[in-house]
Every structure is written in C-alpha cells, then in structure tokens.
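Chemist: Return atomic coordinates for the entry below.
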Amino acid sequence: MLIFLLRRLMQACFVMVIISVISFSIQDKLGDPVQQMVAMTVSPEERNKLRNELGLNDGFFVQYWRFAKGAVQGDLGTSYYYKEPTLDVILEKLPATLELALCAIIIVILVATPCGVLAAIKPKHILSRLLMVISSIGLSVPIFIIAILMVYIFSIELNMVPSFGRGQTTEVFGLWESGLVTKDGLKHLLLPSLSLAIALMPIFVRLIRAEMMEVLQSEYIRFAWSKGLSAPRIYFVHALKNTMLPVITVGGIQAGTLVAYTILTETIFQWPGMGFLFMDAVSRVDTPLVSAYLIVVGGIFVITNTLVDLIYGLVNPTVRLASHGL
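Modeler: Modelled structure (predicted):
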C-alpha cells in the first residue's frame, strides 16, 4: 500500500507539472489583459508601463519560473479583476460547484443502479427495452440542450422551481455558505443537479446492465442459485458487488469530469460556482484566474483517480493496488 501511494504521489506531481505548463502557456492566446484593465484613452506608453509592472513583457520561461515558485508555496497569482489571490477566489466558489456535483452523483447512484440492475435481470421486459431506448437518446443529447429543456419545462411552462441563482444560503459550521440546509437553496439546486445527472445517467445504466449480465453468467452465480440463496441476495450482494468494479473506475473518471461539465450548466443556470467563474475569467482575459482554475481542476482529477484506485481495492481485496501504480 505504501509503495502504491508513493508511486501515485510521484505520478500526481508529474501530471500537475504538465498541467501547470499547459495552463500557463495558453495565457497569451486569450488576449491582452491590459486592454481589458484600462480605458481606450490610455496611451501606448502607459499601457506598456503597466505590462512591465505585471511582468507581461518578460520571456515565457521567466514568467513560468516566477509562477512555479509561487505555486509551490500555494500562490497561483493574483486576479486582475478581483485584485485578490486567485486561489482564494476559486476556493470561495468551490463549495457551490461541489454541492452541485455531489447532488448530481447522488441522483445518478439512486436512479441508475436499480435501472441498470432491472435491465440486466429482465433484458426482454418492455420496461428494460424502454430504459435502453431512453439511455441511447440520452447519450446523444448534449448537456446544454437538457439544461435548456429543463428550464423551459419546469421554470417557464410549469413555474415549479427557479431557473437561476443559488437561492438562500446559510453558513455551515462556520466554514462555507451552503444552500443544502435551506428550502430555497434546495429548490434552486434541483434543476442544475438534475440536468447534470440526466447527462451522466445513460452511461451508468448501460454500463451496469452490460457488466451485470456478464456476471450473472459466471459459475459462482450458478453455484449461488444451486445453494438456494434468495434472488435479492444473489442480485444485489453477490452479482452487484462484482459488477461495481468497472463502474467505480468509470465513475471516478466521470466524477472528475463532472467539475468540467458544470461550466455549461452553471452558465445556463447562473450558478455562482467555479464553472461560471471560469467563463467570466475568460471573457475578462483574467489570465491568472484561468490558469489557476485549470490547475485546481487538474488537481481534482488527480485526487479523484487516486481515490478510485483505493476504493477499487476495498471493494475487491484480491486486486493488487501496486499493479495499478505502474
């Protein structure tokens, strides 16, 4: 276990260095931040003076070395727009994104698991066939189309839930502002989290169905039937446990991807999270904030993948974790 963790830590450091280089190198491609910071009447001399003060006229390697030294100490730069450390700005928006992603994952688990099991147990049942048709359609529909339809149906036509904003929030344990503990916050959370869940659900329904149908044909399941075990125990204890191994792997990747998916969802629903912050940073050419966002998201991916490997070994103790670190 220790060797595995050390290998994963080395891999994580290497991946983060690559991410930092890529995220820093695209800054010049976003535009001139000075143009966004000053008025049109400012002279070229004053603009160039500001560029020198910000270090924008230095060479790439000089700028990156300065950035890397600060990043090692937890300083990812200062936002041009907010005039605050970029990491502080991102961490302020992080709870909203994590709450959105967490609720979407819970919905996916509660809905996709029984649907996938049902489709595997009774593949020829009309309900199973209907689930497969719906999941096929769901895979081909972009997430922004789903979000726009949700707003049109439930907010505009039915006027059931609000379509934008985070709603009322309350401080939780003195650490962050949360909408999960207020009725208004939950109503605002419903549509964006449901949109994310609907976008991910077809993948898991089809994956659980395919894996469980394969597991149900294995010898130990036949042996369990011959022992006279009950159907629920065979399906939900013996079969489902081994079905979840590849699901956990895909789920871990999708959980990290979920943070990236929230960019579109947060923009449509005006959800004040990291994704909405990133789009604002791009439009304002706030390059330090854009780079910091990409690094934080990359870190979330690395941490998620490491946790997936650990959980994979807990679900199936026969898996050698060391082999996954190669």
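Chemist: C-alpha from now on. contacts and neighbour counts both.
Modeler: Noted.
Chemist: Which other helices and strands does the helix or strand that contains Gly116 contact?
Modeler: Using DSSP states H and E, Gly116 sits within helix 86-121. With contacts taken as 3 or more C-alpha pairs under 8 Å, 6 or more residues apart in numbering; DSSP states H and E, helix 86-121 sits against helix 126-140, strand 176-178, helix 183-215, helix 240-269, helix 274-283, helix 287-315.
Chemist: hmm, 7 Å instead?
Modeler: helix 183-215, helix 274-283, helix 287-315 (3 or more C-alpha pairs under 7 Å, 6 or more residues apart in numbering; DSSP states H and E).
Chemist: one more to put side by side:
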Amino acid sequence: MISFLAKRIMQAVAVVLATASMVFFAVFIIGDPAQLLYSQNASAAEVEAARRYLGLDLPLYQQYFNFMGGLLHGDLGRSFVYGKPALGVILQRLPATLELAFASVVLAVVVGLPLGLYCGLNPRTIRSRLIMAVSALGVSLPTFWIGIIIMLAFAVNLRLLPTGGRGNTLTVLGVPWSFLTIDGLRHLLLPAASLALWQASLILRLTRAGTEEVLRQDYVRFARAKGIAPGRILWVHVLKNVLAPVVTMVGLSLGGTIAFSIVTESIFSWPGAGKLLIDSIYAFDRPIVVAYLMLAVTIFVLINTFVDLIYAAIDPRVTLGAADSGS
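Modeler: Predicted coordinates:
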C-alpha cells in the first residue's frame, strides 16, 4: 500500500509538472492579454503599463521560471480579470461543478446498472432489445445536442423545469449546495440528466456484457446445480464480478465530468468552473486557464488512484501493483 501510494505521488508530480510546462507555453503563444484588458482607445503607454504590472514584459524564460516557482509553492498567479488568486477564483466555482458531476454519475449508475443487469439476464426479450437500442443512441449522440433537446422539451415546451441557473442554494460549512433545496434540485435535474445519458448508456452496455459473460462461467453453473437461490447467485456471484470494470468506467467518467463539463455548464448557464474556463479563454485570463488545467490533472490522478483502491477491494485477485500497471 505504501509503495503504491508513493509511486502514485511521484507519477502525479511528474504529470503535473509536465502538464504545467505544456500549458504555459501553449497559452503564452495565443496572444497578449494586456491588449484585451483595455479598450481599443487605450494608449500604448497604458497597455505597456498593464504588461509591466502583469509581468508580461519579462522574457519568456523568466516568466516560465516565475510560474514554476509559484506552482511549487501553491501559487498559480493572480487572475487578470478578477484581480484575485486564480486558484481561489476556481475553488469558489468548483462546488457547483462537483455537485453537477456527482449528480450525473449517481443518476447514471442508478439507471444504467439495473437496466444492464436486466438486459444481461434477459438478453432475448423485446424489452431488452429496445433498451439496448436506446443505449446505442445515448452513446452516439453528442452531449451538447442532448442538452439542447431536453432543454427545448422539458423547459421551453413543457415548462416543467427551469432553463438554466443554479436556483436556490443552502449553505453548509460555508459552501452553497443546490441539491439541498427543492428549487435547486429542479435546476440541477436537466444538466445532470444531459451528462448522465451518455454515462448511463456506457454503464448499461458494460454491465450487460459482463453479466452475460459471468453467467457462462463454471462457478455460476455450479452454484445453480447446488440449488442456490437465483437472488443469491445474482448478488454474490454475478454483481460482484460485474462491478469491477463498471467501477473503473465510473471513476474515469467522474473525472472527465468534473474537469470538462464545459459545454453542459454553458448551455444551462450553470455557474461552475467549466463556464468560468470558457469565459477566461475568451478574456485571455491566462492564470485562470492554467490553474484550471492543473486542477483538472490533479483531480484525474486522485480519482484514478481511488479507483485502483476500490478495484482491489472489490476483487481480491487484483493486487495494487497489477491495478497500477493496468490503469
């Protein structure tokens, strides 16, 4: 366990440093933020003063070393637009993104896992084939299109749910949460469903394939021959073996949803970190963009490590070393 965690920490540091370097130089060549922070009527002296204030007048290598030095101390710079530490601005928006991501993953598991088990246990019924056809559409359709369609259907035409925003929130330990209020839940449902459809379809198809494979195994046939109740076979022998790949998929989906729920947040005006990233790209707010990508990489590494630990707990045959090499 200790060696596994130590190896993961070393990998995480290497990945973050490499990503930081690539992101810094990629963002640097886009343009000069000082020219965008002032109107076109600003004088050259005002623009140059802004460049000096932001440290953009320094040579590229010096800006890079200043950035990496700040990164090692947890300082990712100050936002050009908000005038505050970039990481702090992102962390203020992060709870909304975390809430949306976890809501979509929970919804996807609640829908996809039971339907996948049903289709795996009853593969030849008309209902199973219909469910699999719908899941094929869920995997194929782009998320932004799904978001627009369900907004038009349930918010614009039927007027059952709000079109956007986060609604009323309840603050717990200084953090506002939407799911704790009825109005917040109504605002959360559509964007969460938009993100959950693709994930639920993948979970459904993965669970169905795993169930059919496990049912063909000798130990399941032996359990049936011994007269063990079908419910016990399902929960003890089938579900436990099916869950391992599903957990891996859910972990990766959660990381991707937290880091890149940008389109959905923009469509539904959800005030999360993804929408902040889009606004910062338009404004050339370089510290926000870099800090967001650094945070996304860190989240991916942490979730991947956590998934490996759960994988080993579910399947005792898998050691942490093997899980690490397979991820």
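Chemist: related to what we said a few turns ago, deepest in the core, which of the helices and strands packed on helix 86-121 of the first structure is it.
Modeler: Each of these was scored by mean neighbour count; the highest is helix 183-215, a mean of 22, by mean count of other C-alpha atoms under 10 Å.
Chemist: Would you mind giving the helices and strands packed on helix 86-121 of the first structure as a markdown table with distance to Val89 of the first structure added?
Modeler: A markdown table is the format used below for these (distance: least, C-alpha to C-alpha, whole Å):
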| stretch | distance to Val89 of the first structure |
| --- | --- |
| helix 183-215 | 22 |
| helix 274-283 | 9 |
| helix 287-315 | 8 |
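Chemist: Please name whichever of those is nearest to Ala112 of the first structure.
Modeler: helix 183-215 (5.0 Å; C-alpha to C-alpha).
Chemist: So which other helices or strands are in contact with the closest one?
Modeler: Right, helix 183-215 of the first structure is packed against helix 86-121, helix 126-140, helix 143-150, helix 240-269 by 3+ C-alpha pairs under 7 Å, 6+ apart.
Chemist: run the last query once more with 6 Å
Modeler: helix 86-121 (3 or more C-alpha pairs under 6 Å, 6 or more residues apart in numbering; DSSP states H and E).
Chemist: List the buried residues of the helix it packs on.
Modeler: 86-87, 89-90, 93-105, 107-109, 111-113, 115-120 (16 or more other C-alpha atoms under 10 Å).
Chemist: between the helices and strands packed on helix 86-121 of the first structure, which one is nearest to Gly74 of the first structure?
Modeler: Of all those, helix 287-315 comes closest under C-alpha to C-alpha, at 10.6 Å.
Chemist: Could you look up the next helix or strand downstream of that closest one?
Modeler: Counting by DSSP H and E, what follows helix 287-315 of the first structure is helix 321-324.
Chemist: Gln73 of the first structure is nearest to which of the helices and strands packed on helix 86-121 of the first structure?
Modeler: Closest among these, using C-alpha to C-alpha: helix 287-315, at 13.5 Å.
Chemist: give me the stretch of the second structure that the closest one matches.
Modeler: Mapping helix 287-315 of the first structure onto the second structure (TM-score structural alignment) gives residues 286-314.
Chemist: Quick check: that stretch compared with the first structure, mean distance?
Modeler: Stretch 286-314 of the second structure differs from its equivalent in the first structure by a mean of 0.6 Å after superposition (mean C-alpha distance after the TM-score superposition for the first structure).
Chemist: What sits closest to Arg7 of the first structure if chain neighbours are left out?
Modeler: In space, not counting the residues next to it along the chain, Arg7 of the first structure is nearest to Gly325; the distance is 5.8 Å by C-alpha to C-alpha, 6 or more residues apart in numbering.
Chemist: what's the mean distance for the helix holding Gly116 of the first structure versus the second structure?
Modeler: Looks like 0.6 Å for helix 86-121 of the first structure (mean C-alpha distance after the TM-score superposition for the first structure).
Chemist: if we can go back for a sec, of all the helices and strands packed on helix 86-121 of the first structure, which one is nearest Ser79 of the first structure?
Modeler: Nearest to Ser79 of the first structure, of those and by C-alpha to C-alpha, is helix 287-315 at 5.5 Å.
Chemist: now that closest one, how far from the centre of its chain.
Modeler: 9 Å (C-alpha atoms, centre = their mean, to the nearest Å).
Chemist: try stretch 227-243 of the second structure
Modeler: Centre-to-centre, stretch 227-243 of the second structure and its host chain are 31 Å apart (C-alpha atoms, centre = their mean).
Chemist: What range does it cover in the first structure?
Modeler: With TM-score structural alignment as the criterion, stretch 227-243 of the second structure aligns to 228-244.
Chemist: State the distance from Val139 of the second structure to Pro59 of the second structure.
Modeler: 47 Å (C-alpha to C-alpha, to the nearest Å).
Chemist: Settle it for me: which of the two has more neighbours?
Modeler: Neighbours per residue (other C-alpha atoms under 10 Å) separate Val139 of the second structure from Pro59, with Val139 holding more: 16 against 9.
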